[in-house]
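Asker: here is a sequence with its predicted model. Questions after.
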Amino acid sequence: MDEKSRHTYSSANEPEIALHRKAPHHLPTNPYIAFKAVHFIKTAMNYQNILTQQKQGIFSITINRPEKLNALNKATLAELHQALHQALTDAQTGAILITGAGDKAFVAGADIKELAALQATEAKAFAKKNQDEVFNLIADAQKPVLAAVNGYALGGGLELAMACHFRFASDNAKMGLPELTLGIIPGYGGTQRLPALVGKAKALEIILSARQVDAVEALAIGLINRIVPAADLIAEAEAFLQQVLKQPASAISAAIKAVNATYSVNNGYDIEIEQFARCFASEDFKEGTQAFLEKRKPNFSKYN
């Protein structure tokens, strides 16, 4: 990764400044009753890092930390889990749309300060928890989930987008998995979902080089479904989901289950969690995160 790319990734992960946003909702519990006309659902939950809205059967989740380029910290991941559960158990929701606040980033990575404090055993539990509660919850959702990638989607941000069933990207989007620059590997399913989308060779190229992919290349290799002008991204994503929602809910659910079954024959996600945790016991991880926080180039171990 070049210095410009590294600084883009790091700028999202400096010390935390909490946002305070309220989006109260009251949600029904039957997940598959047909939704009705335009309306908004309000919940009593107070979200600090995300915004939610339900309109015409689409439950929108906006990661709302633009001053951190919408980086995923523990609190944001916990709120994502809560919001996803709401959407999946809401009778008037047929589809879910996930995007980031502002015009610079979808999600520009994880919270590196939080990662730097983890020991190997903690890293394993951390990856397992978030894979189960957020990333796998999205991938296995019986309602279609679309990521509207509005800018940078790096590290956990790209893993979040790849967990979704569809990815629409703005024309200024940049995507990548730069975890190796920190001495670790992707830990939220990136090593499994990227090759499933783009093939083994291209996935290894992107992961091992830690380079960023622009929207044009992402479309060409199958990483995204379509490129949309930034100003039209949300409208086009909503229009597409409305088209999907014309199909019967039972058939949508069955199709998602059947397609997902193609990728459920191995334990690659468990292996990823194990290898992710092992990285946290390495000197390269200590050097990578320290260099990241000190805004300098890391001095990693090299092959002889």
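Answerer: Looks like it came in fine. Numbering: from 1, shown residues only.

Asker: CA only for contacts and neighbour counts going forward, please
Answerer: Noted.

Asker: quick one, strands of the protein?
Answerer: Using DSSP state E, the strands of the chain run over 50-55, 58-63, 95-100, 105-107, 145-149, 152-154, 166-170, 174-176, 213-214, 226-228.

Asker: among the ones you listed, which is the most enclosed?
Answerer: Of all these, strand 105-107 carries the top mean neighbour count, a mean of 32, counting by mean count of other Cα atoms under 10 Å.

Asker: now the strands of the chain in TSV, with distance to residue 74?
Answerer: As requested, those are exported to TSV (distance: least, Cα to Cα, whole Å):
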stretch	distance to residue 74
strand 50-55	13
strand 58-63	13
strand 95-100	16
strand 105-107	14
strand 145-149	20
strand 152-154	17
strand 166-170	24
strand 174-176	21
strand 213-214	26
strand 226-228	30
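
Asker: out of those, flag the one nearest residue 197.
Answerer: With distances scored as Cα to Cα, the stretch of the strands of the chain nearest to residue 197 is strand 166-170 (11.2 Å).

Asker: got the angle for that closest one vs strand 145-149?
Answerer: 20 degrees (axes from the mean of the first three to the mean of the last three Cα atoms, to 10 degrees).

Asker: what helices or strands is strand 166-170 leaning on?
Answerer: Using 3 or more Cα pairs under 8 Å, 6 or more residues apart in numbering; DSSP states H and E, the elements in contact with strand 166-170 are strand 145-149, strand 226-228, helix 233-244.

Asker: comparison target below:
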Amino acid sequence: MIYTITFNPSLDYVVKVKEFNTGIVNRTYKEQLFLGGKGINVSVILTKLGINNKAFGFVAGFTGDEIRNKLNDLGCKADFIKLKNGLSRINVKLKSKEESEINAKGPEIKEEDIKELYKKLDDIKDGDILVMAGSIPSTLPQTIYEDIIKYLGNKKIKFIVDATKELLLNVLKYKPFLIKPNKCELEEMLNVKINSQDEIIKYGKKLQEMGAKNVLISMAGEGAILLDENGGVIKHKAPKGEVKNSVGAGDSMVAGFIAGFIQENNYDYALKLGIAAGSASAFSEDLATKEKIDEIFFQK
């Protein structure tokens, strides 16, 4: 079984304005409402690929109810903790000549809510996969990723972590099964400037030396590189296409990789399916459909 955790899910309200101007009334010509949150995105793509999974997280208010409704409509299994106060986030994505975003803070998560999450984590068994992805709300301890890994440390669980800076660096000592930095995140974590794929490999191996078993480094339109736990370096290019929305592409890559690994127990296959899923979402206005993922996968 695969589990995902999204600590601060959202509804992403995308509005398109031909020419945005401050200080006056602007009228949209297109509006869309999408689910937001890295763990949720992973769960949605896994579900579309026919991989059984369950999404954990925190929701609040009528916006939290809508998040659960949308996941239910997509056929996703979700077991969220309903907070007593506040609202799940609505993030505004304004697309005009330039793109601007207003990301909300999110509801307060209290100690009793965290304890409720740990009760749910007790259901995770040996051999399961736990995906922890995304940022941490300010009301949670910044050690929450580490705390969860330590809490489940007596079980044989594959941990997958997709986070930035210290959130990721601090879990490496626990030997996560997979981490997925992109090139920019790799530069930020190690305080370096990367100018070539050879350097990407060099610094990716440093993360392996620090504990990560498999390091998947996404490079946007250039594809991805996987440094696997057997010492292998696997590269695949991304297909060509019109990028319509990069949000969720990295999460889709993680989901595709997981699905491929479960299906074939083969890292090359997993990377190919990961790139296909990531590219399919990038070429779509929302997260990719299975048909779009298959189309890209089988043309590679």
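Answerer: Happy to help now that I have it. Note that this is a predicted model, so its numbers are computed, not measured.

Asker: TM-score for these two?
Answerer: With the length set by TM-score structural alignment, normalised by the length of structure 2, the two chains reach a TM-score of 0.33; 163 aligned residues with a Cα RMSD of 6.2 Å.

Asker: out of the helices and strands packed on strand 166-170 of structure 1, which is closest to residue 217 of structure 1?
Answerer: The closest of those to residue 217 of structure 1 is strand 226-228. By Cα to Cα, the value is 10.4 Å.

Asker: what segments of structure 2 are helices?
Answerer: If DSSP state H is used as the criterion, the helices of structure 2 fall at 38-48, 61-73, 111-121, 144-151, 165-169, 183-190, 197-209, 249-264, 267-282, 290-299.

Asker: out of those, which comes closest to residue 12 of structure 2?
Answerer: Going by Cα to Cα, the one of the helices of structure 2 nearest residue 12 of structure 2 is helix 61-73, 10.3 Å.

Asker: tell me the buried residues in the closest one?
Answerer: For helix 61-73 of structure 2, burial by neighbour count (16 or more other Cα atoms under 10 Å) applies to 61, 63, 64, 66, 67, 68, 71.

Asker: got it, and stretch 291-300 of structure 2?
Answerer: 292, 293, 296, 297.

Asker: kindly reformat the helices of structure 2 as CSV containing distance to residue 16 of structure 2.
Answerer: Listed next are the helices of structure 2 as CSV, based on distance: least, Cα to Cα, whole Å:
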stretch, distance to residue 16 of structure 2
helix 38-48, 22
helix 61-73, 21
helix 111-121, 37
helix 144-151, 36
helix 165-169, 32
helix 183-190, 28
helix 197-209, 36
helix 249-264, 20
helix 267-282, 18
helix 290-299, 24
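
Asker: out of those helices, nearest to residue 13 of structure 2?
Answerer: The minimum distance between residue 13 of structure 2 and those falls on helix 61-73, with 11.7 Å, by Cα to Cα.

Asker: quick one, the closest one and helix 38-48 angle?
Answerer: Using the same axes, to 10 degrees: helix 61-73 of structure 2 against helix 38-48 is 20 degrees.

Asker: picking up where we left off before, looking at the helices and strands packed on strand 166-170 of structure 1, which is nearest to residue 261 of structure 1?
Answerer: Among those, the nearest to residue 261 of structure 1 by Cα to Cα is strand 145-149 (17.0 Å).

Asker: what's the closest one in contact with?
Answerer: Outside strand 145-149 of structure 1, the residues within contact range by Cα atoms under 8 Å, 6 or more residues apart in numbering are 95-100, 105-106, 138, 161, 164-170, 173, 233-234, 237, 241.

Asker: Serialize the helices and strands packed on strand 166-170 of structure 1 to a markdown table and add fields for distance to residue 76 of structure 1.
Answerer: Formatted as a markdown table, those follow (distance: least, Cα to Cα, whole Å):
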| stretch | distance to residue 76 of structure 1 |
| --- | --- |
| strand 145-149 | 16 |
| strand 226-228 | 27 |
| helix 233-244 | 21 |
